[in-house]
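Colleague: predicted coordinates and the sequence they were generated for:
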Amino acid sequence: MAFPTQRMRRTRRTPGLRGLVRETHLRPDDFIYPMFVAAGGDVRREISSMPNVFQLSINNAALEAKRVYDLGIPAVLLFGIPDAKDEAATGAYDPEGIIQLAVRAIKEAVPELIVVTDVCLCEYTENGHCGIVDGSSGEILNDVSLELLARTATSHAEAGADIVAPSDMMDGRVAAIRADLDREGFENTPIMSYSVKYASAFYGPFRDAAESAPAFGDRRSHQMDPANVREALRENALDLEEGADMVIVKPALPYLDVLRRVAESSDVPVAAYNVSGEYSMIKAAAENGWLDERAAVLEAMTGIKRAGADIIISYHAPDVAAWIS
């Protein structure tokens, strides 16, 4: 039997050949870097479950944003850690709140950087839930929460945010936010919606970082069941109908099949959020010498992009940008 004429190894022999035929490429401008902004002066507090990720005061967040931008990363995603919380989440929509002040400072320090703000109530409520809770039943009140989420998004736009990103998973929040933004003259502010957000076990380190773990219960009444795909497509379609300009699938690596389905069915840019647990697993394995961190991270990020992500939100972003520059 004659040897096959097609030898697949021909184009794998050297780094140059492999690079020439590579189908999926990572670039620094594929990424958004998430940052945690904390109240206080000159804070740089490492998060124990997320090595090399920090809670930063506004002055240090501005410095970090400049460093990130100089690496070629075009955008940051801000999460706020206020100095006080209450039942009405007033810190979320306070014009002088932690995120509003941080947006102004970062835009002043790095005007060209795209500032995306997470829109949710969980970091600002005493109970750590994503919406307003009925005190008697413990139920999260969807429609009551919409008004406060819309106020929060508009206050971020007023502070100078380039994109608002609702992550709460309340029904109808994209439409409510779009209406409020337009009414207040921010019709050009895009909404990047967490359209497909699962009730995932991989958020644990984030809740340490954002100090937003629920005081009781969980988030399964509004975040999606990890077993469902068709539901994800329905959620995504509804957010697009309501006016989302970009959508997010969260988490990324355990949901690459969902990411592919969402990318194929969407006519807007699709982001994948490589979440805290995904980050911390690789960091922990690397610190124990169980795998090569650089190789593992680049393989994971390439897989996310290959599955259909136009944008990758990841705590690995600065390292990736430095490695591939």
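Modeller: Everything's here; your move.
Colleague: from now on I want contacts and neighbour counts done on CA atoms only, so please keep to that.
Modeller: Will do.
Colleague: how about the strands in this structure?
Modeller: Here the chain has its strands, by DSSP state E, at 31-38, 44-47, 50-56, 75-81, 114-119, 132-133, 140-141, 163-166, 192-197, 246-250, 270-274, 311-314.
Colleague: got JSON lines for those strands, with distance to E299 and mean neighbour count too?
Modeller: Putting those into JSON lines (distance: least, CA to CA, whole Å; neighbours: other CA atoms under 10 Å) gives the following:
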{"stretch": "strand 31-38", "distance to E299": "15", "mean neighbour count": "25"}
{"stretch": "strand 44-47", "distance to E299": "25", "mean neighbour count": "16"}
{"stretch": "strand 50-56", "distance to E299": "20", "mean neighbour count": "19"}
{"stretch": "strand 75-81", "distance to E299": "22", "mean neighbour count": "24"}
{"stretch": "strand 114-119", "distance to E299": "26", "mean neighbour count": "26"}
{"stretch": "strand 132-133", "distance to E299": "40", "mean neighbour count": "22"}
{"stretch": "strand 140-141", "distance to E299": "39", "mean neighbour count": "16"}
{"stretch": "strand 163-166", "distance to E299": "27", "mean neighbour count": "25"}
{"stretch": "strand 192-197", "distance to E299": "23", "mean neighbour count": "27"}
{"stretch": "strand 246-250", "distance to E299": "18", "mean neighbour count": "26"}
{"stretch": "strand 270-274", "distance to E299": "13", "mean neighbour count": "26"}
{"stretch": "strand 311-314", "distance to E299": "13", "mean neighbour count": "24"}
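Colleague: quick one: the helices in the stretch 201-325 of the chain, in order.
Modeller: For the stretch 201-325 of the chain, helices defined by DSSP state H, counting those that start in this stretch occupy the ranges 204-210, 230-242, 256-265, 276-287, 293-306, 317-324.
Colleague: list of residues touching the fifth one?
Modeller: Counting by CA atoms under 8 Å, 6 or more residues apart in numbering, the neighbours of helix 293-306 from elsewhere in the structure are 24-26, 252-253, 256, 272, 282-283, 285-286, 311-312, 316, 320, 323.
Colleague: can you pull the contacts of I32?
Modeller: I73, P74, A75, V76, L77, I311, I312, I313, S314, A317.
Colleague: sorry, back to before: buried only: go through the contacts of helix 293-306 for me.
Modeller: For those, a burial check counting by 16 or more other CA atoms under 10 Å picks out L26, A252, L253, L256, A272, I282, K283, I311, I312, H316, V320.
Colleague: let's bring in a second model and compare:
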Amino acid sequence: MEDRPVNARFPAARPRRLRRTPALRRLVAETRLHPSELILPMFVKEGIDAPNPVSSMPGVFQHTPDSLRKAAEEAAAAGVGGLILFGIPEAKDERGSAADDPDGVVQKALRDLSSDLGGDIVIMADLCLDEYTSHGHCGLLTPAGEVDNDATLERYASIAVAQAEAGVQVVGPSGMMDGQVAAIRAALDGAGHHEVAILAYAAKYASAFYGPFREAAEGAPQFGDRTGYQQDPANAAEALREVELDVAEGADMVMVKPGLAYLDIVAKVAESCPVPVSAYQVSGEYAMVEAAAEKGWLDRERAIMETLLGFRRAGAAQILTYWAVEAAHMLR
């Protein structure tokens, strides 16, 4: 009897054999998704006495401190791997003073969550200035109205230390300032916070998909835009350079943001990067699926899981998604 060819063809080769039943498909699935790989972005706002729904992101809220604690406990119970906090202060100024105030909205929330959850879930915080500045940009401004990269690094360093002293486990610098990771690492180590990790927003693009987030975080620029410091959507090699620089400066993890329109970047980074790679399924991606599902144009739950699998298939080790808790329940 002749040996079967290594590259068999029809009718000997029938790939559909392994797709016939759900059990078979599970058995041979190449990509797995687990709740522990999901990170839930959460918004906490000063000066409100009840959770405030975000109109462009159904199911997402600006939380009070109490509702944040409850939602965080639900996420931990569902098996979600991490939370990342975004703060909305009552008062904003040119320097974003509330960002590193020990009694600022995020620092208070970090102390609460660290006390409540201990080691049950990884507690993270976005590290930027746009939610805190009166002008809505991610850094300090020069007299000409441009973002001052080097002066901003001093603010980021101070914010990192304030968040670390409040109990954060991972800081997420998202401003795309040159040298931000090195400045933050030096500040954390200098203050004795060697154990605090850095998830660098290493490849963050100037995207149209951030619109709903700007409602949720109340951080839209009051003039101009962020194309001067976020990456051009046309560029891929630049992302690899940004990642290489951040890793060399001490990043423990790196992020690609947004996700779906940049899966090629996720894949390129995952192939070359020596540290874990995260992808952010941003507000616009979330809103598109929710809006289409509300119209009955697609199967909502299947679309959620398909997009999350796409991130994992591209090489993302962690996924930031507003569906983290719901997806965790579906997976379990």
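Modeller: Happy to help now that I have it. The model shown is predicted, which means the values in this text are computed figures rather than measured ones.
Colleague: that older thread, and which of the contacts of helix 293-306 of structure 1 is nearest N142 of structure 1?
Modeller: Of all the contacts of helix 293-306 of structure 1, N142 of structure 1 sits closest to A272, with 25.2 Å by CA to CA.
Colleague: residue contacts, the counterpart of that closest one in structure 2?
Modeller: Alignment note (TM-score structural alignment): A272 of structure 1 maps to A279 of structure 2. A279 of structure 2 makes contacts with M255, V256, K257, P258, G259, V266, F311, A316, Q318, I319, L320, as judged by CA under 8 Å, 6+ apart.
Colleague: and A279 of structure 2, how far is that from A157 of structure 2?
Modeller: 24 Å (CA to CA, to the nearest Å).
Colleague: can I get the helices of the stretch 201-325 of structure 1 in CSV including distance to V68 of structure 1?
Modeller: Below are the helices of the stretch 201-325 of structure 1 laid out as CSV (distance: least, CA to CA, whole Å):
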stretch, distance to V68 of structure 1
helix 204-210, 19
helix 230-242, 30
helix 256-265, 26
helix 276-287, 18
helix 293-306, 18
helix 317-324, 6
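Colleague: for D42 of structure 1, which of the ones you listed is the nearest?
Modeller: helix 204-210 (17.0 Å).
Colleague: and the longest helix for structure 2?
Modeller: Determined from DSSP state H, the single longest helix within structure 2 is helix 149-166.
Colleague: what's the mean distance for that helix versus structure 1?
Modeller: Following the fit onto structure 1, the mean deviation recorded for helix 149-166 of structure 2 is 0.4 Å by mean CA distance after the TM-score superposition for structure 1.
Colleague: and that helix with strand 197-204, angle?
Modeller: If you take axes from the mean of the first three to the mean of the last three CA atoms, to 10 degrees, helix 149-166 of structure 2 sits at 140 degrees to strand 197-204.
Colleague: which strands and helices sit next to helix 149-166 of structure 2?
Modeller: In terms of contacts (3 or more CA pairs under 8 Å, 6 or more residues apart in numbering; DSSP states H and E), helix 149-166 of structure 2 is packed against helix 105-117, strand 122-127, strand 170-173, helix 180-190.
Colleague: redo these as JSON lines? Include distance to R241 of structure 2.
Modeller: Formatted as JSON lines, these follow (distance: least, CA to CA, whole Å):
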{"stretch": "helix 105-117", "distance to R241 of structure 2": "31"}
{"stretch": "strand 122-127", "distance to R241 of structure 2": "21"}
{"stretch": "strand 170-173", "distance to R241 of structure 2": "17"}
{"stretch": "helix 180-190", "distance to R241 of structure 2": "14"}
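Colleague: of the ones you listed, which approaches K204 of structure 2 most closely?
Modeller: Per CA to CA, nearest to K204 of structure 2 of these: strand 170-173, 10.7 Å.
Colleague: so that closest one matches what in structure 1?
Modeller: Strand 170-173 of structure 2 corresponds to residues 163-166 in structure 1, going by TM-score structural alignment.
Colleague: repeat that for stretch 72-80 of structure 2.
Modeller: Using TM-score structural alignment, the residues of structure 1 aligned to stretch 72-80 of structure 2 are 65-73.
Colleague: what about the matching stretch, distance to the chain center?
Modeller: Distance of stretch 65-73 of structure 1 from its chain centroid, counting by CA atoms, centre = their mean, to the nearest Å, is 17 Å.
Colleague: mind listing what's buried along it?
Modeller: For stretch 65-73 of structure 1, the neighbour count (16+ other CA under 10 Å) marks A65, K66, V68, Y69, L71, G72, I73 as buried.
Colleague: hmm, which of the contacts of A279 of structure 2 are common to structure 1?
Modeller: With both residues aligned by TM-score structural alignment, their matches' CA atoms under 8 Å, the contacts of the contacts of A279 of structure 2 that structure 1 also has are M255, V256, K257, P258, G259, V266, F311, A316, Q318, I319, L320.
Colleague: what's the second one aligned with over in structure 1?
Modeller: For V256 of structure 2, the aligned position in structure 1 is occupied by V249, per TM-score structural alignment.
Colleague: any idea how far that match lies from C130 of structure 1?
Modeller: Using CA to CA, we find V249 of structure 1 at a distance of 18 Å from C130 of structure 1.
Colleague: name all residues that make contact with I114 of structure 1.
Modeller: Going by CA under 8 Å, 6+ apart, I114 of structure 1 touches P74, A75, V76, A161, D162, I163.
Colleague: to which residue of structure 2 is it aligned?
Modeller: Residue correspondence to structure 2 (TM-score structural alignment): I114 of structure 1 is matched to V122.
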